[in-house]
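Engineer: Make a model of this:
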Amino acid sequence: SENIRAGVSYRKFQNDGQIGSFSISHKANNHVFGLNLSYMYVDEFEGRDVPSIDPQYKFDSRNFITDFVYGYDFKILKFGFGAKYIYEKIEFEDAGGFAFSTGLYMDNLLTDDLDFAFSLNNLGSMSKMINESSDLPADITLGLSYKFNTEMGISTSVAISEKYLLNDKELESYSGLEVGYQNKIFARFGYRFNNEGIPFSLGLGFNFKNMSLNYSYSPFSDEIGDSHGLGFTYSFE
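Structural biologist: Next up is the predicted model:
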């Protein structure tokens, strides 16, 4: 069977930052091909040529990412691979680079409704900007999720994941909860352990036949401010 899915998402931060993306995927039998285009824009950086209390000018930062992905469905085991090109520009300086990611997803691990995921993300490098190149956020992530179903059409999914940051040599822990009604309305809660900057997130999701709409809210530190995100996808059967 064949299926095409397209989606857009947008996230706004209070400090004049924003992230947007467009994605499209084509599933043909066991193969999935996808393309994702995304950007990040942050405005109002203060610039000075000499020490001063007030900034002499302001500038922005822009990032553009083009990501090609491929996946294959082995029924209980799914495999994916992605290659991306990254371009970043800060004021008058710019840099580019390539990164690669891969992952596995397994349905019904050991028992029904228990799923397992593994991913290796952002292996690559950037060219130098002035005299230094920025490090990509490379990580290894493991996750488990379990879904409970009831006769009233209410489903509850719980998930945990561990992310190891390869550059910082630190471990981050996440947990999530999703409650759904008849696979049409969803309420979501996520928690990030031992993190004061982004302690939790909230979300709502709605499915309408071939369409889905998702909203998310995340509180950040005082410097960044809270963020709100919207995502919309449409499936062409």
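
Engineer: When you work out contacts or count neighbours from here on, use the C-alpha atoms and nothing else.
Structural biologist: Will do.

Engineer: show me what contacts F79?
Structural biologist: For F79, the contacting residues are 71-73, 102-105, by Cα atoms under 8 Å, 6 or more residues apart in numbering.

Engineer: If we use 6 Å, what do you get?
Structural biologist: When the contact criterion is Cα atoms under 6 Å, 6 or more residues apart in numbering, the partners of F79 are 71-72, 103-104.

Engineer: And R192, by the same measure?
Structural biologist: With the criterion set at Cα under 6 Å, 6+ apart, R192 makes contact with 174, 199-200.

Engineer: quick check, nearest of those to K12?
Structural biologist: Checking the contacts of R192 against K12 with Cα to Cα, the nearest one is F200 at 16.7 Å.

Engineer: one step back: among the contacts of R192, name the ones in strands.
Structural biologist: 174, 200 (DSSP state E).

Engineer: Compare the contacts of R192 and tell me which has the most neighbours.
Structural biologist: Of all those, the highest neighbour tally under other Cα atoms under 10 Å goes to F200, namely 19 neighbours.

Engineer: From what I see, that residue and F189 are in contact.
Structural biologist: No: applying Cα atoms under 6 Å as the test, F200 and F189 come out as separate, 7.4 Å apart.

Engineer: this one next, for a side-by-side:
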Amino acid sequence: MGDSYAMNKFEPSSTFYNPALLGLSTNLELQIVHKEWFQDSKTEYLGFATHINNLKLGIGINSFSIQNIELRTIPGPPEGTFTARNLVLSLAGAYQFKNITAGLSGKFLYEKIHIHEASGYAFDLGALYSYSDYLQISLSINNIGKMNPLYIQSSKLPINLRFGLSSSLKLGATKLNANPALQLLTIFSEKKNHIHGGLEIGYDNLVFFRLGAQSGYSTHNFSTGFGISYKFFTFDYAYLPLKYELGNSHSFSIKVTF
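Structural biologist: Sure thing, here's the model as predicted:
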């Protein structure tokens, strides 16, 4: 959905956008996500969510890697290859006060490039206001923290602010349901604003079709996908075409509800 998550639905990976979305969790949930990008880069995610009355808890592991990077110390043929890795371990909590939910996430960060490595920490803060079934409002600020030096210089964390609107609409007397979402993303280090929009059409809470759009990115601007949900099992797929002959990105997600 164009990275503009629906705020009336929950999956463990959505806590990386806004930890307050844990407030939408009503069961034990386990999610696995695999994303394939360009140049042998991949993202893997494993998340778990549970709750104790109005207190919701989530644990997540997010890994990003770029493989087969050519190593050179002098101009000429490569002397070998190496892998660059980033790892995020997160622990999130959210508490629901009637129609308002507040969330906090603490993250351990790790990165390694060739033989150099560094660690750090970050926090995410979020809030979710459910005005009605037809309107949800969210606000979050992400990546407040710091990294230790990687060889000489520390990596700068991409602190960002997200403001979003989402809705859920039944389409007449049919079994169709529409979930539109709109989000404004501000990345302070880049001094840029992005608009993310998405629409999900579902039939009988069984089959879902999605379309998303993003503004302000040089490599991509729209995505599409589908989902299938049956009893305790949900499968999702997303397709993101990339410009400049970079190929295409594919995302696969499996969620199990206990």
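
Engineer: circling back to that earlier point, ok, which pair from the contacts of F79 of the first structure is furthest apart?
Structural biologist: Longest span within these, Cα to Cα: Y72 and G103, 10.9 Å.

Engineer: quick revisit: just send the contacts of F79 of the first structure back as JSON lines, with secondary structure and distance to R48 of the first structure too.
Structural biologist: Putting these into JSON lines (DSSP: H, G, I helix; E, B strand; the rest coil; distance: Cα to Cα, whole Å) gives the following:
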{"residue": "G71", "secondary structure": "strand", "distance to R48 of the first structure": "47"}
{"residue": "Y72", "secondary structure": "strand", "distance to R48 of the first structure": "51"}
{"residue": "G103", "secondary structure": "strand", "distance to R48 of the first structure": "44"}
{"residue": "L104", "secondary structure": "strand", "distance to R48 of the first structure": "47"}
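
Engineer: which one of these is nearest K128 of the first structure?
Structural biologist: Checking the contacts of F79 of the first structure against K128 of the first structure with Cα to Cα, the nearest one is G103 at 28.5 Å.

Engineer: Not counting sequence-adjacent ones, nearest residue to the closest one?
Structural biologist: Using Cα to Cα, 6 or more residues apart in numbering and skipping residues adjacent in sequence, the residue nearest G103 of the first structure is S119, 4.0 Å away.

Engineer: got TSV for the contacts of R192 of the first structure, with distance to G34 of the first structure too?
Structural biologist: Below are the contacts of R192 of the first structure laid out as TSV (distance: Cα to Cα, whole Å):
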residue	distance to G34 of the first structure
Y174	27
P199	31
F200	30
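
Engineer: which residue sits closest to whatever residue of the second structure lines up with P199 of the first structure, ignoring its sequence neighbours?
Structural biologist: Structural alignment places P199 of the first structure opposite N221 in the second structure (criterion: TM-score structural alignment). Residue nearest to N221 of the second structure in three dimensions, not counting chain neighbours: Q214, with 4.8 Å by Cα to Cα, 6+ apart.

Engineer: pretty sure S157 of the first structure contacts S175?
Structural biologist: No: the pair S157 of the first structure and S175 fails to qualify as a contact (Cα under 6 Å) at a distance of 10.8 Å.

Engineer: quick one: the helices in the stretch 1-150 of the second structure?
Structural biologist: When assigned using DSSP state H, counting those that start in this stretch, the stretch 1-150 of the second structure turns out to have no helices.

Engineer: Stretch 92-110 of the second structure maps to which residues in the first structure?
Structural biologist: Counting by TM-score structural alignment, stretch 92-110 of the second structure corresponds to residues 69-87.

Engineer: If you count neighbours, what's buried in that stretch?
Structural biologist: Judged by neighbour count using 16 or more other Cα atoms under 10 Å, the buried positions of stretch 69-87 of the first structure are 69-72, 78-87.

Engineer: Take those residues and lay them out in TSV including distance to F45 of the first structure.
Structural biologist: Compiled in TSV, the buried residues of stretch 69-87 of the first structure are given as follows (distance: Cα to Cα, whole Å):
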residue	distance to F45 of the first structure
V69	34
Y70	37
G71	39
Y72	43
K78	43
F79	41
G80	37
F81	35
G82	32
A83	31
K84	27
Y85	25
I86	21
Y87	19
